[in-house]
Structures are given as C-alpha cells and as structure tokens.
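Visitor: Sequence plus predicted model, see below.
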Amino acid sequence: MSENKPVTSVLFVCLGNICRSPTAEGVFAHKAKDLGLNFKIDSAGTAGYHDGAAPDKRSQDVAKARGYNLSRLKCRKVTEQDFHEFDYILGMDAANVRDLKRKCPEEHHAKIQLFLDYANAEFDEVPDPYYGGKRGFELVLDLIEDASDGLLKSLTK
C-alpha cells in the first residue's frame, strides 16, 4: 500500500473476545503479514466479561499448533470509538451483529456484517466453542482461516 492511501481497518467481534474474535485477529494479521499487507487489525467483545485477559488457552493452543501466536492479545469490550475508527466490523454470529447494530450509530451500520460472509463454508456463523471441547476450537479455526482468506481476497481486488 502506498503511504498516501489510508490503511484499511478491521475489527473482529464476538461475545466475550476470549475465543473467536481474538483467533480471527491473530489469523488475519498473520495471513496479511505473510502477504506483505498492512491493515489495522483488532478484536473486541460485545460484553466485557474478560477485559484485560489473554485469549482462552484452548484457542491459543489450537492456533499455536497451526503457527498462529495469540499470546500477545488482550480481551476488551467494543467501544463507541470503534464504530468510527474501523472500516469493517465483523461479527462472528448473528447475535453479535444484532448487538453491534443496537450500539452503533446508524451512519456506521453498513460497516457491520457477519465474518463468514467472506468464507467458502457451509456455515453462516462461527460457533462459540467456549463450553465445548478441542474439536470445537479446531472447527472455529478452520472457519476463521477460510473467512480470512476470503476477506483478504476481497480487500486486495
């Protein structure tokens, strides 16, 4: 990207910012870096259950096994400023999208969409793996990798 062109910004959002959205942030950042692309990338939750905490250890372990490092990430809640600051606000499920649109000023609603709109998967939403086992976290990572590839393709057209 040229220095004169603004950097595209992407915010990934789930409920608690402990599993899905930090995984999406880490995977997308890794893939963008591998392609030599510069984006502003962050993640947040619609609820502040885990503010300041690291991502769920299970998410970190599954991601690490595929070469993604989530250890530097910290959970946080979506803020009013996020709606103004980010170009793309991508919810992991329909409930996240609804919660975001309730909090978001009307003029920024078009920025909000489902992350899996960019995937080539049979799923519409990234399921919450929090109360499940390792297979759920692996499925989440599969879906996030797929949607990240689709989003990168869309942003680099």
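Guide: Yes, it's here. Because the structure is a prediction, the values reported are computed rather than measured.

Visitor: use CA for all of it now, contacts and neighbours both
Guide: Will do.

Visitor: the helices in the protein, which residues?
Guide: Counting by DSSP state H, the chain has helices at residues 20-34, 57-65, 80-85, 94-103, 134-155.

Visitor: out of those helices, nearest to residue 42?
Guide: Between residue 42 and those, the tightest spacing by C-alpha to C-alpha is seen for helix 20-34, at 5.8 Å.

Visitor: residues of that closest one that come out buried?
Guide: 20-32 (16 or more other C-alpha atoms under 10 Å).

Visitor: Can you tell me which of the residues you listed is closest to residue 62?
Guide: Distances from residue 62 to those, taken as C-alpha to C-alpha, are shortest for residue 23 (9.6 Å).

Visitor: which residues touch that closest one?
Guide: Applying C-alpha atoms under 8 Å, 6 or more residues apart in numbering, we find residue 23 in contact with 59-60, 63, 70, 141, 144.

Visitor: second one coming, line it up with the first:
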Amino acid sequence: MKTFAILMCCMGNICRSPTAEGVLRAKLLAAGLAERVELDSAGTHDYHLGRPPDARSQRYALQRGYDLSALRARKVGVADFQRFDLVLAMDHANISTLRALHPEVSPDKLRLLMSFATRHHAEEVPDPYYGEGDGFETVLDYVEDACDGVVAMLREQLARTR
C-alpha cells in the first residue's frame, strides 16, 4: 500500500529528474520501502514529451546499476501538487517555475532535492545536457547522496504512520 508520493522535477525530464527517479526507486527497493512510496518524474517544460531519458543519462546510470529505459518524459501539471506529498526540484529555476504553476504550494512540499544531501554541499543538481560525461557523473554523485537523505527521511516518516 502506497502511503507517500514523491515527484522529481527538472526542466525537460530527460536527464536529471529521470536519473533521480531511477536512483531513488533502486534505493527504496534496497531499503524495503518501494511498496510504500509512489514515485514519478516530470519536466517543467514540454520539450521532450514521451521521449526516453537522454542516451547519456541512461548510459551513465546503467554503469551504476540504474535502468532508466522504461521512463518517458512528461510535463508537470497542477494536479501533481495534489497527487504528490513531496515535489523535489533539481535547481532554483525549476522551483520558480513550479511556484508559478502553483503559487500556494507549501515550502514543505516543494523543495530542492539537494536539501537532502549530506556529503555534497551544492544547492542544485547541475544540468548536464550541454556537457559531456563528467557532468552526468556529477549528477549521479549528487543524486545518490540526496536520495540517501530522502530514504532516511522516509524511514522516519513511514515509521510514524505504521
């Protein structure tokens, strides 16, 4: 039974947010929490609707054991703010776009993914789209760190709702 829902958001939903979805999905499975958490990703723009994640994102993720091949890009909608308990944006520009879409959203519901990181002290997950391999590695490093923090938060939160 799903008791918590998380949406990962970036600009086009082909690099950072599907990577974050894939990483968190794997970490939830390893933590025994997958059955209790609904997970999805979306973009703030409609540039790549219906397309799979960027081939580079898929390749680098797969090298670390995360399969993103089944994911498809979609655009975030107002209804997502009702459906999801937590909307995690990759950067401040995404936060601004999401706030414009739903100005009343609580700061507890809309946060930067990196606010959960413990090893990396960056505020944002950088967009690797126009770069090369090292950018995709950095995204994975940051996302893995932040997703560990999300799992820790969920363990605590879901323990209270048993």
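Guide: Nice, I can see it. Computed from a predicted model, the values in this text were never measured in an experiment.

Visitor: tm score of chain vs chain?
Guide: With the length set by TM-score structural alignment, normalised by the length of the first structure, the two chains reach a TM-score of 0.94; 153 aligned residues with a C-alpha RMSD of 1.1 Å.

Visitor: before we move on, the earlier item: out of the contacts of residue 23 of the first structure, which is most surrounded?
Guide: residue 144 (26 neighbours; other C-alpha atoms under 10 Å).

Visitor: Surely that one is in contact with residue 26?
Guide: No - the pair residue 144 of the first structure / residue 26 is not scored as a contact, 9.9 Å apart, by C-alpha atoms under 8 Å.

Visitor: any chance of the contacts of residue 23 of the first structure in a markdown table, with distance to residue 53 of the first structure too?
Guide: Shown next, in a markdown table, are the contacts of residue 23 of the first structure (distance: C-alpha to C-alpha, whole Å):
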| residue | distance to residue 53 of the first structure |
| --- | --- |
| 59 | 13 |
| 60 | 13 |
| 63 | 17 |
| 70 | 12 |
| 141 | 20 |
| 144 | 21 |
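
Visitor: just the residues you listed now: which is nearest residue 88 of the first structure?
Guide: Set against residue 88 of the first structure, the nearest of the contacts of residue 23 of the first structure by C-alpha to C-alpha is residue 144 (15.5 Å).

Visitor: Quick check: the closest one vs residue 102 of the first structure, distance?
Guide: Remark: distance between residue 144 of the first structure and residue 102 of the first structure (C-alpha to C-alpha, to the nearest Å) = 25 Å.

Visitor: what's the answer for residue 125 of the first structure, then?
Guide: Noted for residue 125 of the first structure: a distance of 19 Å to residue 102 of the first structure, by C-alpha to C-alpha.

Visitor: ok, those two, which is more surrounded?
Guide: Neighbours were counted for residue 125 of the first structure and for residue 102 using other C-alpha under 10 Å; residue 125 has more, 19 against 11.

Visitor: my guess is the more buried one meets residue 95, correct?
Guide: No - applying C-alpha under 8 Å, one finds residue 125 of the first structure not in contact with residue 95, separated by 9.8 Å.

Visitor: number of nearby residues for the aligned residue in the first structure for residue 54 of the second structure?
Guide: Aligned by TM-score structural alignment, residue 54 of the second structure pairs with residue 56 of the first structure. Using other C-alpha under 10 Å, residue 56 of the first structure has 19 neighbouring residues.

Visitor: Also the one 5 residues further on?
Guide: Using other C-alpha under 10 Å as the criterion, residue 61 of the first structure is surrounded by 18 other residues.

Visitor: next one: the one 3 residues further on
Guide: Using other C-alpha under 10 Å, residue 64 of the first structure is surrounded by 13 other residues.

Visitor: what's the closest residue to it other than its chain neighbours in contact with, if anything?
Guide: Nearest non-adjacent residue to residue 64 of the first structure, counting by C-alpha to C-alpha, 6 or more residues apart in numbering: residue 70, 7.6 Å away. Residue 70 of the first structure sits next to 22-23, 26, 55, 60, 63-64 when contact means C-alpha under 8 Å, 6+ apart.
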